[in-house]
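Trainee: quick check, what structure comes out for this input:
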Amino acid sequence: MIRTLQPGQQCEVWVASATGERELVYATGDILLEAPNWTLDGASLVLNGGGKLWTLDLAGRTISQVPLTGIPDPNNDHVLDPDGGHIFLSANDGHIYRAALAGGEATRITKDDGSFHFLHGVSPDGEELAYVSIEAGDFTQPGRLVTVPASGGATTPISVDGHCDGPEYSPDGEWLYFNTEAFTSQPGHAQLARVRAAGGSGVNNNDAERLLESDTVDWFPHLSPNGRLVSYIRFPSGTQGHPADLPVDVVLVSTDDWTAPLQTWPLVGGQGTLNVNSWAPDSGRFAYVAYPLATTDTTKGLT
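Mentor: Below is the predicted model:
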């Protein structure tokens, strides 16, 4: 389903600094943009919106559509190929594709295996993808972690109890970071964890390492390219899934201590805010999207 803005709602693309500053780089009331990726040249962000893929030029503060063909409407699960010139992306037909950032024909990677495939991670060498598999596209079923060669082929499940989402490779390729409900019986109480990327079908819940124990619902951990910092999104306690238009926090922590936030940015958002890795290549900044409603004070805390 293609998301749209509510009457009077704005879409705001922000760039936050590891030192606490943030900057509004683009705002629109016309299109709901989601899930920024940062290009490897540091010049642009890549977002989806309105069933299309877009690039946001950070110097000119303008967006332009990536002219893709051979792919249904893309959703907010997309990650850049480490080659810098291509992107892997999930589409609303439940499959994963690869396409050039310059546009053109997209190539489908996943097979018709009875599941929907939601991409979240690409290995540092570009050879493997990590995604969430939802059986028959039935969202009452738990998400399962799976890897597949980036060129397509045989899939490898990673067995972790409970619903999981957001599997993303560490910069060294050794770990998959994700959120999971494996550590609780409370419905929807996602927590941050990691598991060995090479474990394959031999991995089970006992191998998953819980990174933070909290009362909030924590989703989508994203490591900086240097592996020292993590951004994630924090939902209110009791939230199920990662819905839109809630009071949430974008949180920055050090990988040395996940329990002590370095920075916290409150906003209205959730779905679309921080679904995929949005770190700049220099590890000094990352991007996120807020969706303030007509009554939201967007200047509060602005620096």
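
Trainee: okay, CA-based contacts and neighbour counts for the rest of this
Mentor: Will do.

Trainee: Ala198 belongs to a strand?
Mentor: No. Assignment of Ala198 by DSSP: H, G, I helix; E, B strand; the rest coil gives helix, placing it outside any strand.

Trainee: next, the structure of the following sequence, for comparison with the previous one:
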Amino acid sequence: MQSELCIHDLGTGETTVLLVHDGIIEAPNWHPDGYLLVNGDGRLFRVPLETPALEEVPTGRVMGLNNDHGLSPDGRTLAISGKSETGKSCIYVLPVEGGEPVRVTEQVPSWWHGWSPDGERLAYAAVRRAAGPVSLYTCRVDGSDEVCVAEDFDHIDGPDYTPDGRWIWFNGEADGRVDLWRIRPDGSARERMTDGDTVDWFPHPSPDGTQVLFLAYPPGTRGHPANLDVALRILPATGGDSREVVTLFGGQGTINVPCWAPDSRRFAFMRFVP
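Mentor: Prediction:
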């Protein structure tokens, strides 16, 4: 499998391939200093926009990372998820340039997905009851004050804060369908934001707060698999009709984590070539 790290420009409608890699790399983040972060083979890499190449970010004793990683609002700290120490996915933080991680979540499994705009809390998917569903939680960056925001779904994933911190978007599965939802960080005012035929995952509000990017699977898709014909769609942040902006071969690993450029005009994504 070949991986293409791509940038899509909403103004021009053009997609540019930044880097081609023989193997699997996934889940780009966009750092304001002009580089992307991706993971591959259980490791984390920096990809400079001007001179694209995979530059490994050291993550100390925590290896075997999954693709749930991302940046603090000030760009100085990384959140990563890995299970080499705990047997199940655990969240850690470390300096953006790499270093020895500090454990955040006491309980596992926990998969990082979002950072509050004030830099104080993390949003993540986690399981906290035996044989229970994957639910939406937040905690302080030091791991204290874990709060269950929503759990009455068959599965919750991809929580991401709006830039004003007033909402957390997520995808929720219930009654055999997966739609996008938003909810207040205190668990109130939950709203369904999509209700079409597609299976909708990984909503990411733009930095300017006007729109939400998400991954649309074909009807009937179960889970969030790789290697399908999928689409990236844009939805107004207040709700309404979405529009298709990119079609591709991908799914798992395409936009699992926040991937917008700071200017809200571009975003990064992965597509794959068999």
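
Trainee: can you count the residues close to Gly227 of structure 1?
Mentor: 14 (other CA atoms under 10 Å).

Trainee: that one contacts Ser170, correct?
Mentor: Yes. Using CA atoms under 8 Å, Gly227 of structure 1 is in contact with Ser170, at 7.1 Å.

Trainee: all helices of the stretch 151-274 of structure 2, in order?
Mentor: For the stretch 151-274 of structure 2, applying DSSP state H, counting those that start in this stretch gives no helices.

Trainee: how about the strands of it, start to end?
Mentor: In the stretch 151-274 of structure 2, the segments counted as strands under DSSP state E, counting those that start in this stretch are 155-161, 168-174, 177-183, 191-192, 199-205, 211-217, 228-236, 243-250, 266-273.

Trainee: what range does the last one cover in structure 1?
Mentor: Aligned by TM-score structural alignment, strand 266-273 of structure 2 corresponds to residues 285-292 of structure 1.

Trainee: could you do the fifth one as well?
Mentor: Residues 217-223 of structure 1 are the counterpart of strand 199-205 of structure 2, counting by TM-score structural alignment.

Trainee: mean per-residue distance, the matching stretch to structure 2?
Mentor: On superposition with structure 2, the mean distance recorded for stretch 217-223 of structure 1 (mean CA distance after the TM-score superposition for structure 1) is 0.5 Å.

Trainee: and for that stretch, what's in contact with it?
Mentor: 165-168, 170-171, 177-179, 188-192, 229-239, 242, 274-279 (CA atoms under 8 Å, 6 or more residues apart in numbering).

Trainee: nearest residue to Ser214 of structure 1 other than its sequence neighbours?
Mentor: Using CA to CA, 6 or more residues apart in numbering and skipping residues adjacent in sequence, the residue nearest Ser214 of structure 1 is Gln191, 7.4 Å away.

Trainee: that neighbour contacts Tyr177, doesn't it?
Mentor: No. Gln191 of structure 1 is beyond contact range of Tyr177, at 10.8 Å (criterion: CA under 8 Å).

Trainee: let me know the outermost residue of structure 2.
Mentor: Outermost residue of structure 2 with respect to the C-alpha centroid, by CA atoms, centre = their mean, is Ala130; its distance is 25.2 Å.

Trainee: Leu136 of structure 2 versus that one, what's the distance?
Mentor: 16 Å (CA to CA, to the nearest Å).

Trainee: got it, and Gly240 of structure 2?
Mentor: 24 Å.

Trainee: who has more neighbours out of these two?
Mentor: Comparing Gly240 of structure 2 with Leu136 by other CA under 10 Å, the one with more neighbours is Leu136, at 29 against 10.

Trainee: tell me who's in contact with the more buried one.
Mentor: Leu136 of structure 2 neighbours (CA under 8 Å, 6+ apart): 123-126, 148-151, 156-157, 159.

Trainee: output those residues as TSV; include the columns distance to Asp186 of structure 2 and neighbour count.
Mentor: Below are those laid out as TSV (distance: CA to CA, whole Å; neighbours: other CA atoms under 10 Å):
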residue	distance to Asp186 of structure 2	neighbour count
Ala123	12	28
Tyr124	14	27
Ala125	16	27
Ala126	17	27
Cys148	9	19
Val149	6	18
Ala150	9	20
Glu151	13	20
Ile156	16	26
Asp157	17	25
Pro159	14	35
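
Trainee: just these now: which is nearest Ser72 of structure 2?
Mentor: Ranked by distance to Ser72 of structure 2 (CA to CA), the contacts of Leu136 of structure 2 are led by Ala123 at 11.8 Å.

Trainee: average offset of the one helix or strand that closest one maps to relative to structure 1?
Mentor: Taking DSSP states H and E as the criterion, Ala123 of structure 2 maps to strand 121-126. On superposition with structure 1, the mean distance recorded for strand 121-126 of structure 2 (mean CA distance after the TM-score superposition for structure 1) is 0.6 Å.

Trainee: where in structure 1 does whichever helix or strand comes after that strand fall?
Mentor: Following strand 121-126 of structure 2 in sequence order, the next helix or strand is strand 135-140 (DSSP H and E). Here strand 135-140 of structure 2 aligns to structure 1 at residues 144-149, judged by TM-score structural alignment.

Trainee: chain center to that stretch: distance?
Mentor: Distance, stretch centre to chain centre, for stretch 144-149 of structure 1: 16 Å (CA atoms, centre = their mean, to the nearest Å).

Trainee: name the residues that touch stretch 150-162 of structure 2?
Mentor: By CA under 8 Å, 6+ apart, stretch 150-162 of structure 2 touches 113-117, 123-125, 133-137, 167-174, 187, 201-207, 209, 256-258.

Trainee: returning to that earlier point: which residue in structure 2 aligns with the residue nearest to Ser214 of structure 1?
Mentor: So Gln191 of structure 1 corresponds to Asp179, using TM-score structural alignment.
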